[in-house]
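Undergrad: Build me a structure from this.
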Amino acid sequence: MAHYFEERPETASRPGSVTLVLPDLHLKLETDSGTFSPERVDQGTRILLESVPPPPPGGDLLDLGCGYGPIALTMASRAPRATVWAVDVNRRSVELCARNARTAALDKVRSMHVDEVPPEIRFSAIWSNPAIRIGKAAMHQMLSRWLTRLTPDGVAYLVVQKHLGSDSLQRWLNEQGWPTDRTASRSSYRVLAVRAGREADRAG
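TA: Predicted coordinates for the structure are as follows:
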């Protein structure tokens, strides 16, 4: 069985499109099989985008697990002076996100594989609908890798379903030194706000 978190999905290409409608935004996005939620914008993603405060107006922002780009393009639309790094392990997703950004004339979206982001970049905001289904150990490793790259005043917003472990993830994040609060709860989804931990304070 193919998974959307594989680097090169073996699923045959089946191009499609979805529409993302938010109070401040209307985007038509190209999709394809082998990517996350190709037939509709995922409910968790929509709840995240409807719940989070505006991103910082400038600097570097991160969409972790960008898929075909609904989060990255929303960040770029709401913060036109910021550089939005849209990253994924899935090469098909990365290509789609880049195409969707070009179509929307959002030229400050940089879509790339997770291992291609320059190591010196620090993020003032991270928005993510993380791939919980990769497993707890892999999820913890992924979050540890990127949360340490928050600026000292940076905040990450994660949307996670309750039955997929949002409450235990919140406890783990707090235990690891990233102060985490629930900022929204709707339709079994939780939006967690994660603040920079001790590493960012030392780096800053």
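
Undergrad: When you work out contacts or count neighbours from here on, use the C-alpha atoms and nothing else.
TA: Noted.

Undergrad: For the residue positioned nearest the centre of the chain, give me its contacts.
TA: In the chain, the residue lying closest to the centroid (Cα atoms, centre = their mean) is residue 128, at 2.7 Å. By Cα atoms under 8 Å, 6 or more residues apart in numbering, the residues touching residue 128 are 63, 64, 65, 66, 71, 156, 157, 158, 159.

Undergrad: Tell me the one among these nearest to residue 78.
TA: residue 71 (10.6 Å; Cα to Cα).

Undergrad: How about that closest one, nearest residue that isn't a chain neighbour?
TA: For residue 71, ignoring the flanking residues on the chain, the nearest one in space by Cα to Cα, 6 or more residues apart in numbering is residue 63 at 6.4 Å.

Undergrad: what about that neighbour, neighbour count?
TA: When neighbours are defined as other Cα atoms under 10 Å, residue 63 has 28 of them.

Undergrad: I'd like the next helix or strand past the top strand by length along the chain.
TA: Secondary structure of the chain read by DSSP state E shows that its longest strand is strand 150-161. Sequence order places helix 166-175 as the next helix or strand after strand 150-161, per DSSP states H and E.

Undergrad: so what secondary structure elements neighbour that next one?
TA: Helix 166-175 sits against strand 180-186, strand 189-195, with contacts defined as 3 or more Cα pairs under 8 Å, 6 or more residues apart in numbering; DSSP states H and E.

Undergrad: Proceed likewise with the subsequent sequence, for comparison:
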Amino acid sequence: MSHYFTQPSAAEKRRSVDVRFWDTDWRFTTANEVFSADGLDLGTGVLLRSATPPADATRLLDLGCGWGVLAVALATACPGAVVDAVDVNPRALSLCADNARAHGVADRVRPMLPDAADPAVRYDEIWSNPPIRIGKDALHELLLTWLPRLAPHGVARLVVGRNLGADSLQRWLIDQGWACERTASAKGFRVFAVHRATS
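TA: Have a look, this model is predicted:
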């Protein structure tokens, strides 16, 4: 079985999916061998229902963008923001670009591989349904790479399945010196707000 965090091996088969969040109906294009190809996954839906980005944000990150639902949502909600949409799956990046174009935000959504992101950029917010299934060590490395790129008062909004170790991840983040608060819990998922701890 091919995983969404590996290189796609089968021919691309695209489809359209309809989703609703923030009191708006949206249509996106997805394809096989990307995360949640059949529609909006439960975790990302919980994340979108739990928060909205600050309208005055200027730089945002969708970490593990998949077909781009968070990137498009963030760019639409924050008309002055540039959104870096990062993923390791080239098919996902192509879909993200096409969905951004379809929703009129392609000029501000920048799909890219992780190494293409400027490490000097500081983000007002990071939104992510992180790829828990890559394994604990890889996940920790991922978070330790990207969380330090938050602006001084920035916030990372993460959604993690309770049965996939959400509570232990929260403890680990706190042990690493981050403030990590649970802001929502629904459908077996926890939503965390992560920011620099104040001394």
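
Undergrad: now the strands for the first structure?
TA: Using DSSP E, strands in the first structure cover 16-22, 25-31, 60-64, 83-88, 109-113, 123-128, 150-161, 180-186, 189-195.

Undergrad: Identify whichever of these lies nearest to residue 137 of the first structure.
TA: That would be, of the strands of the first structure and by Cα to Cα, strand 150-161, which comes in at 15.8 Å.

Undergrad: Can you spell out the matching residue range in the second structure for the closest one?
TA: Mapped onto the second structure using TM-score structural alignment, strand 150-161 of the first structure spans residues 150-161.

Undergrad: mean shift of the matching stretch relative to the first structure?
TA: When the first structure is overlaid, stretch 150-161 of the second structure sits 0.4 Å from its aligned residues on average, using mean Cα distance after the TM-score superposition for the first structure.

Undergrad: what residues does that stretch touch?
TA: 43-44, 46-47, 122-130, 132, 147, 166, 188-196.

Undergrad: how much space between residue 173 of the second structure and residue 166 of the second structure?
TA: Remark: distance between residue 173 of the second structure and residue 166 of the second structure (Cα to Cα, to the nearest Å) = 11 Å.

Undergrad: In terms of neighbours, single out the busier of these two.
TA: Taking neighbours as other Cα under 10 Å, residue 173 of the second structure and residue 166 compare with residue 166 leading, 21 against 18.

Undergrad: Let me see the contact set for the more buried one.
TA: Shown in contact with residue 166 of the second structure (Cα under 8 Å, 6+ apart): 160, 189, 190.

Undergrad: of the residues you listed, closest to residue 54 of the second structure?
TA: residue 190 (20.8 Å).

Undergrad: My read is that the closest one contacts residue 162, right?
TA: Yes. In terms of Cα atoms under 8 Å, residue 190 of the second structure counts as a neighbour of residue 162; the distance is 6.2 Å.

Undergrad: who's more crowded, these two?
TA: For the pair residue 190 of the second structure and residue 162, the greater number of neighbours falls to residue 190 (24 against 17), based on other Cα under 10 Å.

Undergrad: What about the closest residue to residue 173 of the first structure other than its chain neighbours, how many residues nearby?
TA: Closest residue to residue 173 of the first structure apart from its sequence neighbours, by Cα to Cα, 6+ apart: residue 180 at 6.5 Å. The tally of other residues near residue 180 of the first structure (other Cα under 10 Å) stands at 22.

Undergrad: and residue 180 of the first structure, what does it touch?
TA: Neighbours of residue 180 of the first structure in contact, by Cα under 8 Å, 6+ apart: 170, 173, 174, 192, 193, 194, 195.

Undergrad: Closest to residue 32 of the first structure out of these?
TA: Proximity of these to residue 32 of the first structure (Cα to Cα) peaks at residue 192, which lies at 28.6 Å.

Undergrad: OK, contacts around the closest one?
TA: Here residue 192 of the first structure is in contact with 156, 157, 158, 159, 160, 170, 180, 181, 182, 183, 184 (Cα under 8 Å, 6+ apart).

Undergrad: average gap between the longest helix along the second structure and the first structure?
TA: Identified as the longest helix of the second structure according to DSSP state H is helix 90-102. For helix 90-102 of the second structure, the mean distance to aligned residues of the first structure following superposition is 0.4 Å (mean Cα distance after the TM-score superposition for the first structure).

Undergrad: and the contacts of residue 192 of the first structure, which are buried?
TA: 156, 157, 158, 159, 160, 170, 180, 181, 182, 184 (16 or more other Cα atoms under 10 Å).
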